[in-house]
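# Sequence first, predicted model second:
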Amino acid sequence: MPRALTAALLTLAAAPASAESLDKVSFGTNWVAEAEHGGFFQAVADGTYKKYGLDVTIVPGGPNTNNRILEIAGKIDFFMAANTLMSFDAVANNVPVVTVAAMFQKDPEVLLAHPETKATKLEDLKPLTLFVSKEGMTSYFQWLKSEYGFSDKNVRPYTFNPQPFIANPKSAMQGYVSSEPFAVEKAAGFKPTIFLLADYGFNDYSTLIETRRDMVDKKPDLVQRFVDASIIGWYHYIYGDNSAGNALIKKLNPEMTDALLANSVAKMKQYGIVDSGDSLKNGIGAMSDERVTSFFGKMVKAGVVRPNLDYRKSYTLRFVNKGVGLDLRPKN
């Protein structure tokens, strides 16, 4: 796309671009459509991507879909990586991708406990039976062991079914703050006690926008527009009228109910998942060298990553921290 046309599109953001002028872009998520992807769907549904000169197709993920492989193969342009550890792993395995924005300032990973345990801090969960997934055992649980002294002996496999947790009042279960607490409350009739790992020092980024290095090198203007429009989409989804985004999510995933979507958005706002910390000053999507370095040190200590990993290759700050969309945050 000519630079003059790009500049016009960005300057006249209120006027939708013509179909002929749009750059076709594909974005693969890492799971089925849900509120945790809401800002991206919102930017499609309300025309934000079009205002930035983009014709964006979202390719939902799922249990039998590997969109990252499609990204690496050049079949899709951008991918929604789960967290910073995934970015570190790409460097370790010489995968030519780079993180260009972090939509979640906080990882939504939580541990849930029964109210009758009277647990008030993370350490109170150590004596309990802990339901942890295979992925959790190789990531955050290693940190729990190194930082808080948790033990493997209490761990049982978590199969993304809350029933074993519900049946055992002396247990804790992993989950996402925006979904599992709601599911447990609906199924069991009690509100679980929530421990957000990010608030205890597990300071990775989550819901990352990732692309191939050749995209950054050859099409930086397109990458910038996709990042900026996605940021605007998240402001609209979290703080504005998100009905268009939710309608698209429900169309792609009929299991998403209005109640579940509303709960997820409320929890993301309550816990500062999308907008907190650095994003309050630099805008949604913000990242910092200091934050990534801090998390890398914790993962080295926990034995999750090698100390000689060139972790700075996993991300770039070139496209974030520009204050995009700050005017969309409610003033009160």
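Now that the structure is in, tell me what you want to look at.
# rest of the way, CA atoms for contacts and neighbours
OK.
# list the contacts for G38?
G38 makes contact with W234, Y237, G245, N246, I249 under the criterion C-alpha atoms under 8 Å, 6 or more residues apart in numbering.
# Quick one: the strands in the stretch 151-300 of the chain, in order.
Using DSSP state E, counting those that start in this stretch, the strands of the stretch 151-300 of the chain run over 155-157, 171-176, 193-196, 206-212.
# Can you say which of these is nearest to T84?
strand 206-212 (6.6 Å; C-alpha to C-alpha).
# Packing partners of the closest one?
helix 67-72, strand 78-83, strand 97-104 (3 or more C-alpha pairs under 8 Å, 6 or more residues apart in numbering; DSSP states H and E).
# Would you convert those into a markdown table that also reports mean neighbour count and distance to K322?
Formatted as a markdown table, the helices and strands packed on strand 206-212 follow (neighbours: other C-alpha atoms under 10 Å; distance: least, C-alpha to C-alpha, whole Å):
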| stretch | mean neighbour count | distance to K322 |
| --- | --- | --- |
| helix 67-72 | 19 | 26 |
| strand 78-83 | 24 | 20 |
| strand 97-104 | 27 | 11 |
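# Please convert these to JSON lines, extending it with distance to L10.
Below are the helices and strands packed on strand 206-212 laid out as JSON lines (distance: least, C-alpha to C-alpha, whole Å):
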{"stretch": "helix 67-72", "distance to L10": "26"}
{"stretch": "strand 78-83", "distance to L10": "21"}
{"stretch": "strand 97-104", "distance to L10": "19"}
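# for comparison:
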Amino acid sequence: MSRNAFRVPVAIAALTGLLAACGSGGSSAESGSSTATLQLGWIANVENAGPYTGLDKGYYEAEGVDLTITPGGPSTTVEPLVASGKALVGLSSTDVIARAVAEGAPLKIIAATLQQNPTSIMSLADNPVNTLADLAGKKLCVQTSGQSVINAVLEGNGIDPDDVSMVPADFDPAPLVAGDCDAFVSLLNNQPLTLKAQGVETTTFLLSDYGYNAWGNVLFTTDEALADDESRKTLEGIVKGTAKGWDDALADTDAAAELMVNGPGKDQNLDLAQQKLAMAEFTDLIKTDETTANGLLSMSAEGIAGNVKTMQDIGVPGDDLASLFDTSILEAVYADGTDL
């Protein structure tokens, strides 16, 4: 995730149900297909290679869905756009969606792209911090919005947060290089690659190795869409097309990077070499033992339980966080097995 993994949600008030007039989901009498919008949280880069590959290969069209993919960016808050019906499906983080639901948004998570969260601890290769325990007595550069996550992970692993000197930082890893801190809260597919391109070697470890089980880039929709037979068919087509798109993108990561750089992301002036590296990093985050057994974008009962515990640990409100997840669309998509 190239954006802030610890994004602080904007207050969401008076969110309404699905509005067909907004064009997020509907049918076309002429073509017999349904029209729908997928709202991304971030720009058109390799983070979203799966949906764009699915669009390029015609996988959504084959499922009877005329899909528009709308890029996001630093100022994009996806939840209100889906809740108000401006998009049928959105991509966001589990905790951000959960906070929106706590404020009244009628949303459900229906599939999970990143089975492992890319949030990681990065240090310089010549001064490595190899484990969470190694942070004790060290200076850690951490974004303000991620402080609760770091505290929860440390405490969950028997480490007193007071034993780690927290240094406020943004998402630029320059303070690590300058020696202002010994380690830096990063995204595996972002800052380490930025520094590598500058000739700076780093070492990283994932917070998911220490119990931070928060799926990333999850697909979500509204309760109303899930309750409507026509919308459900469209949702099945979007999830299936996205899974097939990711399958192709992961099978040839260089080709996926080239598609994004020369196609949808052309106006972003993306660096092809960096995008190829980032795309390769996504493979192990998206394709796991779980998805090998149950299909890409899977949401297992064990995985849901892990996400619920993580959200509780970081203070996400809600008495029944498990109800945030609806697996019925995935069950329909994989009803005949994982070979799509």
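Sure, I can see it. All of these numbers come straight from a predicted model, not from anything done at the bench.
# coming back round to it: which among the contacts of G38 of structure 1 end up buried?
Applying 16 or more other C-alpha atoms under 10 Å to the contacts of G38 of structure 1, the neighbour count classes W234, Y237, G245, N246, I249 as buried.
# Nearest spatial neighbour of the third one, chain-adjacent residues omitted?
Distance criterion C-alpha to C-alpha, 6 or more residues apart in numbering; nearest residue to G245 of structure 1, sequence neighbours excluded, is Q42 at 3.9 Å.
# where exactly do the strands run in the stretch 1-150 of structure 2?
Under DSSP E, counting those that start in this stretch, the stretch 1-150 of structure 2 gives strands at 25-27, 34-39, 65-70, 89-92, 107-114, 119-124, 139-142.
# quick one: which of the buried ones among the contacts of G38 of structure 1 is nearest V324 of structure 1?
W234 (11.1 Å).
# Map that closest one across to structure 2 for me.
W234 of structure 1 maps onto W246 in structure 2, with residues paired by TM-score structural alignment.
# Please apply the same query to T117 of structure 1.
So, by TM-score structural alignment, T117 of structure 1 is matched to N127.
# follow-up on the earlier one: what's near enough to touch the aligned residue in structure 2 for the residue nearest to G245 of structure 1?
Alignment note: Q42 of structure 1 maps to T53 in structure 2; criterion TM-score structural alignment. Applying C-alpha under 8 Å, 6+ apart to T53 of structure 2 gives the contacts G245, W246, D248, A249, A256, L259.
# Next step: those restricted to helices.
Among those, DSSP state H puts G245, W246, D248, A249, A256, L259 in helices.
# Contact partners for the second one?
So that's W246 of structure 2. A49, G50, P51, T53, G54, L296.
# Make a markdown table from those residues and add distance to D160 of structure 2 to it.
Output for those, formatted as a markdown table (distance: C-alpha to C-alpha, whole Å):
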| residue | distance to D160 of structure 2 |
| --- | --- |
| A49 | 39 |
| G50 | 40 |
| P51 | 41 |
| T53 | 45 |
| G54 | 45 |
| L296 | 37 |
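# tell me which of those residues are still there in structure 1?
Using both residues aligned by TM-score structural alignment, their matches' C-alpha atoms under 8 Å, structure 1 keeps these contacts from these: A49, G50, P51, T53, G54, L296.
# Quick one: the residues in structure 2 that stretch 276-296 of structure 1 pairs up with.
With TM-score structural alignment as the criterion, stretch 276-296 of structure 1 aligns to 288-308.
# For the matching stretch, list every residue counted as buried.
288, 290-291, 294-299, 303-304, 306-308.
# Same check on stretch 194-206 of structure 1?
Under 16+ other C-alpha under 10 Å, the buried positions of stretch 194-206 of structure 1 are I194, F195, L196, L197, A198, F202, N203, D204, Y205, S206.
# What of stretch 314-323 of structure 2?
So, applying 16+ other C-alpha under 10 Å, buried residues of stretch 314-323 of structure 2: I314, V316, P317, G318, L321, A322.
# quick one on the thing from earlier: possible to save the strands of the stretch 151-300 of structure 1 as JSON lines with distance to A81 of structure 1?
Listed next are the strands of the stretch 151-300 of structure 1 as JSON lines, based on distance: least, C-alpha to C-alpha, whole Å:
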{"stretch": "strand 155-157", "distance to A81 of structure 1": "24"}
{"stretch": "strand 171-176", "distance to A81 of structure 1": "16"}
{"stretch": "strand 193-196", "distance to A81 of structure 1": "20"}
{"stretch": "strand 206-212", "distance to A81 of structure 1": "5"}
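# so which of those strands gets nearest S139 of structure 1?
Per C-alpha to C-alpha, nearest to S139 of structure 1 of these: strand 171-176, 12.4 Å.
# out of the strands of the stretch 151-300 of structure 1, nearest to S87 of structure 1?
strand 206-212 (8.5 Å).
# related to what we said a few turns ago, now, which of the ones in helices among the contacts of T53 of structure 2 sits nearest A36 of structure 2?
G245 (16.9 Å).
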